[in-house]
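[1] predicted model and sequence follow; I will ask about them next.
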Amino acid sequence: MDKSTLVFQRHRARLFGIAYRMLGTPGDAEDVLHDAWLRLQAHGLEELEDPEGWLITVTSRLSLDRLRRAKAERERYVGPWLPEPLAPESDQPELVHERDESLRLTFLLLLERLSPDERAAFLLHDVFEYSHGEAAKILGIADEACRQRAHRAKVRLRDGRPRFEIDAAAHSRLLNRFIDAMARPSLETLRALFAEDAVHISDGGGIVRASLHPLCGADRLARLYLQIARHLPPATRYELGTLNGLPAVFWLEQGAVTGAMWIDTDGAQITAIHSLRHPGKLARLGLVVSSRISGSK
């Protein structure tokens, strides 16, 4: 392995962490890293005084450019858009991050409220802990502009943050209750799972059947999942797993992953339920989950 590739691999986890948090999809993050590696190869390692700083700058700017294009595409997206999770239980070094809470899928979805420029400034300063001056240099803007973008981002995010910080055990308990309720569905059992103002968000991307708008209210969600439970194929299974550091549920039909679901909770009930149905976003996830389940038999 040549020296430039060795240097790139040494910093790959941090570079992936920046790109994934910026873009919300592992595939786009991998594309950015590939482009950054090609630029390093073309530029030459010997001309760089600070290879890590150069790679951080290139990755951040490439991610920002790609996010600007993605924002326009997501405005035309069919139905709600959800971030794509990292594949669970992978041995990839990208899963070792500086601050795991910023990888939570709810947080990545919250970042969609920001403009691309705000998102970049916020992530570099508040998540990766660069000073405003350092972040400004990475992004090629004035210090004050970077400070203002990061501040606007924090204001935008403040109201949307989950009201409760709940540990993984509470998520697991509620998801196990959800699995039990779907196995023996009744309106009362399902209704008890949801807070009064609970929200359901489903991402099918216009490819598979999914709600085209967020649904609100415990009664409405209970009726929705009662209908889903009654019409699921008999061979459907539910498996409890982990996505981006928190428990999640995988839906399997004949061994294939057809859905993934994660929640927000106040510790007692589900306050938001996110259902990922998009086949493209499930493809990488499905390979890992299906192989794990097959290997456990």
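    Structure's in. What do you need? Source: prediction; values computed, not measured.
[2] C-alpha only now, for contacts and for neighbours.
    Fine.
[3] doesn't residue 239 lie inside a strand?
    Yes: Residue 239 forms part of a strand when assessed by DSSP: H, G, I helix; E, B strand; the rest coil.
[4] count of neighbours near the closest residue to it other than its chain neighbours?
    Residue nearest to residue 239 in three dimensions, not counting chain neighbours: residue 250, with 5.1 Å by Cα to Cα, 6 or more residues apart in numbering. Using other Cα atoms under 10 Å, residue 250 has 24 neighbouring residues.
[5] tell me which other helices or strands the helix or strand hosting residue 250 touches.
    Assigned by DSSP states H and E, residue 250 falls within strand 246-253. Here strand 246-253 touches helix 168-183, strand 237-243, strand 256-265, going by 3 or more Cα pairs under 8 Å, 6 or more residues apart in numbering; DSSP states H and E.
[6] distance between it and the chain's centre?
    Computed by Cα atoms, centre = their mean, to the nearest Å, the chain-centroid distance of strand 246-253 equals 15 Å.
[7] which residues sit against it?
    Here strand 246-253 makes contact (Cα atoms under 8 Å, 6 or more residues apart in numbering) with 104, 168, 171-172, 175, 233, 235-242, 257-263.
[8] out of the helices and strands packed on strand 246-253, which comes closest to residue 210?
    Residue 210 sits nearest to strand 256-265 of all the helices and strands packed on strand 246-253, at 10.8 Å, using Cα to Cα.
[9] another one to put next to it:
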Amino acid sequence: MPSPTVTEFETHRPYLTAVAHRMLGNRAEAEDAVQEAWLRYARQPAAAIRDARGWLTTVTGRICLDQLNSARVRRTAYPGEWLPAFVVEPDAGPADRAEIADQVGLALLVVLERLTPEQRVAFVLHDAFGVPFDEVAAVLDSTPAAARQHASRARRAVSGAGVRHTAGPAEQRRVLDAFLAAAQDGDMRRLAAILAPDVVAVSDGGGVVRAALRPIHGVEKVTRFFTGLVANRFADVSDLTMEPVLVEGSAAVLIRGDWADGGRLAVVLGVAVDNGLITGLFSQQNPEKLVLGDLE
């Protein structure tokens, strides 16, 4: 009996990759999950699959759920705060930013990392892609009522996360540039004026690079942290550069330089912005989670 064809599968690949990307937060892992779904699909008799898109969504979802559960176990021993891997792309200006509508967005990606695997799968499938709860339940090996509950809890967690983000890339860039200029000038008053009252700063060093081990909350603490960082720690860095980049379609900056001891500094800082104020600052410093591509 013939198996499904590559052509049939390829029509669904972009959709499956988008689903897996939102679930896993890493495009390379998402592509691997979709490739595994293809291998399973190719082993099925063609007559056994009546709804290829539905079958592939279920299989891809289960593969992603397994990966998320494995990652949750690894994170229990992770030193400090966990941020997703930052896949960094050049930001050449407004023309580039017009092509990023299908990106997840850094702020949402950070919030999704806080959900349980079941909540994340249910939220992504149902809220982002409109998959009915009976099909979500098949992915989770649960009942539709349980799948609905997972999605509801995820929705509440996302809406109550405090990291509000409504700004487009141009406003993100403007606010981030103003933040960096104030921090470099050591102007605490100007810096504080850019921050929302409930701002949070999260750094991920992975135990490899020195970073704050816990989130920093509030205008005063965040202001002191970043002005101190520039005045003290970055004072030992030579050839310091700040390059505008994109992470998941969101404005960010790639900070690089050379430490006095011969080491190399590489940090990517992204933001969440709401009503012209920064609600979240996300600093990825773990070299294993910085994917710089052509920027290497």
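    Right, received. Where do you want to start? In this text, all values refer to a predicted model and were calculated from it rather than measured experimentally.
[10] settle this for me: residue 51 of the first structure is touching residue 43, isn't it.
    No: using Cα atoms under 8 Å, residue 51 of the first structure is not in contact with residue 43, being 10.8 Å away.
[11] what about those two, which has more around it?
    residue 51 (18 against 12).
[12] trace the more buried one over to the second structure, please.
    When the second structure is aligned by TM-score structural alignment, the residue opposite residue 51 of the first structure is residue 52.
[13] how much space separates its match from residue 37 of the second structure?
    Counting by Cα to Cα, to the nearest Å, the separation of residue 52 of the second structure from residue 37 of the second structure is 11 Å.
[14] same question for residue 102 of the second structure.
    For residue 102 of the second structure, the distance to residue 37 of the second structure - Cα to Cα - is 22 Å.
[15] cool, and residue 152 of the second structure?
    Between residue 152 of the second structure and residue 37 of the second structure the distance, using Cα to Cα, works out to 27 Å.
[16] okay, helices next: where are they in the stretch 51-200 of the second structure?
    Under the criterion DSSP state H, counting those that start in this stretch, the stretch 51-200 of the second structure contains helices at 52-75, 94-97, 106-112, 117-122, 133-140, 144-159, 169-185, 188-192.
[17] nearest to residue 224 of the second structure among those would be which one?
    Here helix 188-192 is closest among these (Cα to Cα), at 7.5 Å.
[18] quick one: that closest one to the first structure mean distance?
    With mean Cα distance after the TM-score superposition for the first structure, helix 188-192 of the second structure departs from the first structure by a mean of 3.6 Å once superposed.
[19] what comes into contact with that helix?
    By Cα under 8 Å, 6+ apart, helix 188-192 of the second structure touches 179, 182, 183, 219, 220, 223, 224, 227.
[20] can you give me the buried ones in it?
    Residues of helix 188-192 of the second structure classed as buried by neighbour count (16 or more other Cα atoms under 10 Å): 188, 190, 191, 192.
[21] could the residues you listed go into a markdown table alongside distance to residue 77 of the second structure?
    Formatted as a markdown table, these follow (distance: Cα to Cα, whole Å):
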| residue | distance to residue 77 of the second structure |
| --- | --- |
| 188 | 36 |
| 190 | 38 |
| 191 | 34 |
| 192 | 34 |
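[22] count of neighbours near residue 46 of the first structure?
    Count around residue 46 of the first structure with other Cα under 10 Å applied: 9.
[23] residue 51 of the second structure now?
    Neighbours around residue 51 of the second structure, by other Cα under 10 Å: 9.
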